[in-house]
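structure here, sequence nowhere to be found:
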């Protein structure tokens, strides 16, 4: 249980600018990465601007017998984009008796891209009885298109064992699979069970099914709750399905989503601007989206520059999209090369296409464009 006395003492030290003392107290108060201490700790390090000193204090506190400090160290290392070092800190935490199997799985799978080892650790977490492990493992499985049925079985088992968050993830899984009719009943069950975070995906499913008034109502509820992603979802709703008055507010809603730093806001606002033929502004937003890791932004940038007859910039954007792992950018780039008589360059894309998961039909199309049998 979180030691609020230590947290209060740490807050006082932080307020007085005593960063080192505050950091050690936060590390000693550490209970879980899901509680308030993690945010307080990261805010403190950002304010202090002495990362090396912070790492040294956390390491020293952990080595001094405060096992939770290893987890605090892992949080900071992940923030610094040092997943291997974070994994070592979690290993030390585990050896000191902390339950970190599920977190280790997430670092391996999400931060290091090692899905095989990640799965091994998810299964370890399930075996230890971690109450969140089945749900998280189900989400992990759902990211593989070939394991959707397995993911559903795991998430259903999580529901049976009382993890209501799995209801929302079942709905999201089917929604991402372009099956809103299968998604909606799970999302409804989630909402009925009190899982308010399903309001945004529920509204998306309802829009796809033509239930516009239901979507409007649920998005308004999500906005009132302050649900993550609600502002951007509302902006998209206003732009696509809103009344005349709501459509007139769409741009302001996008800008609010940007101000609130909602994930995906740059990309969706760029789509809105492009739809309204405000291409100079759209380019700026696509560039911002690409900088945040939105791979599809490169393809849209390439298409804008191609329409503007700027072949050099268009080609740079296509290549950036391919480097970011976007198969659609590669396929569009192949068509671009065909138009300019560069069939030999298309042949050079075949190996990359295979690495990006091109299926037989897509590979055959690339071979056709390259002029090979």
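Nice, thanks for sending it over. From a predicted model like this one, the values you see are computed outputs, not experimental measurements.

contacts, neighbours, all on C-alpha from now
OK.

may I see the buried residues of stretch 172-191?
If you call a residue buried by 16 or more other Cα atoms under 10 Å, then stretch 172-191 has these buried ones: 172-175, 179-180, 182-191.

what two of the residues you listed are the furthest from one another?
Greatest spacing in the buried residues of stretch 172-191, by Cα to Cα: 179 and 191 (18.7 Å).

name the element residue 184 belongs to?
helix 180-192 (DSSP states H and E).

what helices and strands are in contact with that helix?
Applying 3 or more Cα pairs under 8 Å, 6 or more residues apart in numbering; DSSP states H and E, one finds that helix 180-192 makes contact with helix 165-176, helix 199-208.

show me the contacts for the residue nearest in space to the middle of the chain.
The chain has residue 263 as the residue nearest its centroid, 7.9 Å off, counting by Cα atoms, centre = their mean. By Cα atoms under 8 Å, 6 or more residues apart in numbering, the contact set of residue 263 is residue 229.

in addition, the following structure is provided for comparison:
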């Protein structure tokens, strides 16, 4: 019900139904409620809901907690949340670990984490892998492979890059 009201733009009713489901202990709904709160400008309440969802085992909420921590400059805590999510098998978390490694100029770490996320099927990570390899390695075949995989998975920037690559004489 909450998502239906949310899609209709009925924020009050959506919040009421999200809250009811969250109070009943539904982990995935707690995560969705956290997203809803964050999108509606309630960062502190969103963080509280993500913490509840993370405690219920929701890996996407662990990643969202990590992102909120990064926004506040809490990079160590963010890393712990990303690692915790990855430990559940949620490979998208490796994308964020790779992004953090790249920000620290740890190219090998960035490529390693991006590879884990890309191998896990994350289209954005596949394209990131291609860009990292293009910038830091001399392996055009591997770059082409990752761009193609990302494009096939629907990543728009990869689709455009593949189109440009195929236009070359």
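The structure has been received and is ready for your questions. Model, not experiment: these values are computed from the prediction.

so who does the residue nearest to residue 46 of structure 2 when sequence neighbours are not counted touch?
Nearest non-adjacent residue to residue 46 of structure 2, counting by Cα to Cα, 6 or more residues apart in numbering: residue 34, 4.3 Å away. Residues in contact with residue 34 of structure 2 (Cα under 8 Å, 6+ apart) are 45, 46, 47, 48, 49, 50, 61.

for PyMOL, what selects the buried ones among those residues?
Of the contacts of residue 34 of structure 2, the buried ones go into a single PyMOL selection, burial set by 16+ other Cα under 10 Å:
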select buried, resi 46+47+49+50+61
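
and the residue nearest to residue 46 of structure 2, what pairs with it in structure 1?
Taking TM-score structural alignment, residue 34 of structure 2 has residue 138 as its aligned residue in structure 1.

likewise for residue 126 of structure 2?
That one, residue 126 of structure 2, aligns with residue 231 by TM-score structural alignment.

distance to residue 17 of structure 2 and secondary structure added to the contacts of residue 34 of structure 2, as CSV?
Listed next are these as CSV, based on distance: Cα to Cα, whole Å; DSSP: H, G, I helix; E, B strand; the rest coil:
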residue, distance to residue 17 of structure 2, secondary structure
45, 16, helix
46, 15, helix
47, 19, helix
48, 17, helix
49, 14, helix
50, 17, helix
61, 19, helix
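
so the residue nearest to the centre of structure 1: helix, strand or coil?
Look at residue 263 of structure 1: counting by DSSP: H, G, I helix; E, B strand; the rest coil, its state is coil.

verify the stated contact: residue 54 of structure 2 with residue 63.
No: if you go by Cα atoms under 8 Å, residue 54 of structure 2 and residue 63 don't touch, sitting 9.0 Å apart.

which of these two has more neighbours?
residue 63 (27 against 24; other Cα atoms under 10 Å).

state the distance from that one to residue 122 of structure 2.
14 Å (Cα to Cα, to the nearest Å).

now residue 116 of structure 2
Taken as Cα to Cα, the span from residue 116 of structure 2 to residue 122 of structure 2 is 9 Å.

what touches both of these two?
residue 91.

contacts only, for the counterpart of residue 58 of structure 2 in structure 1.
The alignment partner of residue 58 of structure 2 in structure 1, by TM-score structural alignment, is residue 163. Applying Cα under 8 Å, 6+ apart, we find residue 163 of structure 1 in contact with 131, 132, 135.

switch to 10 Å and redo it
Each residue near residue 163 of structure 1 by Cα atoms under 10 Å, 6 or more residues apart in numbering is listed here: 131, 132, 133, 134, 135, 155, 156, 157.

aligned to residue 95 of structure 2, what sits in structure 1?
By TM-score structural alignment, residue 95 of structure 2 lines up with residue 200.

before we move on, what about residue 106 of structure 2?
Residue 106 of structure 2 maps onto residue 211 in structure 1, by TM-score structural alignment.

these two touch, right, its match and residue 184?
No: in this structure, residue 211 of structure 1 is not within contact of residue 184 by Cα atoms under 10 Å, at 11.1 Å.

shared neighbours of these two, anything?
203, 204, 205.

now the first one: closest residue in space, sequence neighbours ignored.
Counting by Cα to Cα, 6+ apart, the nearest residue to residue 203 of structure 1 once its immediate chain neighbours are dropped is residue 215, at 4.2 Å.

SS state for that neighbour?
Residue 215 of structure 1 ends up helix, using three-state DSSP.

that one against residue 202, yeah?
Yes: using Cα under 10 Å, residue 215 of structure 1 makes contact with residue 202 at a distance of 7.3 Å.

identify the contacts common to those two.
What both residue 215 of structure 1 and residue 202 touch, as defined by Cα under 10 Å, 6+ apart, is an empty set.

re earlier: give me the element the residue nearest to residue 46 of structure 2 is part of.
helix 27-39.

mean shift between that helix and structure 1?
Here helix 27-39 of structure 2, set against structure 1 after superposition, deviates by a mean of 1.9 Å using mean Cα distance after the TM-score superposition for structure 1.

and that helix, what's buried?
27, 28, 29, 30, 31, 32, 33, 34, 35, 36, 37, 38.
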